[in-house]
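Undergrad: Provided below for reference: sequence and predicted model.
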Amino acid sequence: MQVIHDEKDLRFYIEFEEGEAELTYTYPEEGVLDLDHTFVPEPQRGKGVADKLVKASMEFVKSKGYKFIPSCPAVDTYVKRHPEYKELEQEI
């Protein structure tokens, strides 16, 4: 299961026969990703797919020295379970 980062379309995704799982984002300001929506096809749910997408996004944010906004509930939940990424969250 490979996560692909499409910087042009502002998303991380994984391809499956049933379609794509994706985590989309926007840049509300320079150096800040608003991680706003996660979708996983029904047959792939409950298999850790969303976690793989979120982890890939966290590693991208970290590697660039960026911050993120966890607008998507899946992202917020992941960060609560993985507090090592909490320091990357944009202060409001």
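TA: Everything's here; your move. Keep in mind that this is a model prediction, so the values were computed, not measured. Numbering: from 1, shown residues only.
Undergrad: okay, CA-based contacts and neighbour counts for the rest of this
TA: Fine.
Undergrad: tell me which strands and helices the longest strand seen in the chain is in contact with?
TA: When every strand of the chain is counted residue by residue (DSSP state E), the longest turns out to be strand 19-29. Contact analysis of strand 19-29 by 3 or more C-alpha pairs under 8 Å, 6 or more residues apart in numbering; DSSP states H and E lists strand 11-16, strand 32-39, helix 49-64 as its packing neighbours.
Undergrad: redo these as JSON lines? Include mean neighbour count.
TA: As requested, the helices and strands packed on strand 19-29 are arranged in JSON lines below (neighbours: other C-alpha atoms under 10 Å):
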{"stretch": "strand 11-16", "mean neighbour count": "19"}
{"stretch": "strand 32-39", "mean neighbour count": "20"}
{"stretch": "helix 49-64", "mean neighbour count": "18"}
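Undergrad: name the surrounding residues that touch the longest strand of the chain.
TA: With contact meaning C-alpha atoms under 8 Å, 6 or more residues apart in numbering, strand 19-29 is reached by 10-15, 33-41, 49-50, 53-54.
Undergrad: try 6 Å
TA: Identification of contacts with strand 19-29 by C-alpha atoms under 6 Å, 6 or more residues apart in numbering yields 10-14, 33-40.
Undergrad: and the comparison structure, right after this:
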Amino acid sequence: MFEYVPASNDMWGPDEGFMGGKRGPHYGLAPGIHIGASRGSPDVLKVGPVRATDASNLCVIHDRQNQRFTITLDCDGAASSAVLKYTITHDQLVELMSTEVPQSHRGKGVAAHLAKAALDFVVEENMKARISCWYIRKYVDENQHLRYQAHIEDK
């Protein structure tokens, strides 16, 4: 079970959008991760850098203002970030443009967490997405059971 932790008094309820909805919050993260969100501030899933070897506890932050999802990683004591960038067009089409993961963390599931968070956002907000990033396209193709395809617009 996930626990909602309001970031402000303007918390979205469990049936009001991205962080809730009928399926509840889900980012492929372990139960017990605290989730907070408010309109106008980043949606945060857990806080603090984590080691890439602990992939089940990766911290995904959705920064709506800068249109990106980030994970802060611990690179032998130095903080580094993995980033998924997107844009939203005037007609509410989300273009998932790129994923960037530090070399030392590639192949450890970091990009998959970013892709899942971004695609869940598209689904929860009932939007359509155009995929420009090869990795996100691969993630959708390999995870057809998650039913993202209905929200993908082909070029």
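TA: Arrived safely. Bear in mind the structure is a predicted one, so any value in this text is a computation, not a measurement.
Undergrad: pick out the residue nearest the middle of structure 1.
TA: Residue closest to the mean C-alpha point of structure 1, counted by C-alpha atoms, centre = their mean, is V54 at 3.4 Å.
Undergrad: that residue maps to what in structure 2?
TA: Taking TM-score structural alignment as the criterion, the aligned counterpart of V54 of structure 1 in structure 2 is A115.
Undergrad: the residue lying closest to its match once chain neighbours are set aside sits in which helix or strand?
TA: Beyond its immediate neighbours in the sequence, the residue positioned closest to A115 of structure 2 (C-alpha to C-alpha, 6 or more residues apart in numbering) is I136, lying 5.9 Å away. Per DSSP states H and E: I136 of structure 2 is located in helix 134-142.
Undergrad: what is the mean deviation of that helix from its aligned residues in structure 1?
TA: Relative to the matching residues in structure 1, helix 134-142 of structure 2 has an average distance of 0.5 Å after the fit, by mean C-alpha distance after the TM-score superposition for structure 1.
Undergrad: centre of the chain to stretch 20-36 of structure 1, how far?
TA: Put simply, stretch 20-36 of structure 1 sits 7 Å off its chain's centre (C-alpha atoms, centre = their mean, to the nearest Å).
Undergrad: what residues in structure 2 pair up with it?
TA: Under the criterion TM-score structural alignment, stretch 20-36 of structure 1 matches residues 81-97.
Undergrad: quick one: end-to-end distance for that stretch.
TA: Terminal residues of stretch 81-97 of structure 2 are spaced 17 Å apart (C-alpha to C-alpha, to the nearest Å).
Undergrad: re earlier: tabulate the contacts of strand 19-29 of structure 1 (CSV), appending distance to R81 of structure 1.
TA: Converted to CSV, the contacts of strand 19-29 of structure 1 look like this (distance: C-alpha to C-alpha, whole Å):
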residue, distance to R81 of structure 1
L10, 24
R11, 22
F12, 20
Y13, 21
I14, 22
L33, 20
D34, 19
L35, 17
D36, 18
H37, 18
T38, 17
F39, 19
V40, 19
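Undergrad: mind listing what the corresponding residue of structure 2 for E89 of structure 1 touches?
TA: In structure 2, the residue paired with E89 of structure 1 is I152, using TM-score structural alignment. If you count contacts by C-alpha under 6 Å, 6+ apart, I152 of structure 2 has them with K128, A129, R130.
Undergrad: which residue in structure 1 lines up with the second one?
TA: Yep, that's A129 of structure 2 we're talking about. That one, A129 of structure 2, aligns with F68 by TM-score structural alignment.
Undergrad: how far away is the residue located most distally from the centre of structure 1 from K8 of structure 1?
TA: Of all residues in structure 1, E17 has its C-alpha farthest from the mean position, at 21.0 Å, by C-alpha atoms, centre = their mean. E17 of structure 1 sits 23 Å away from K8 of structure 1, taking C-alpha to C-alpha as the criterion.
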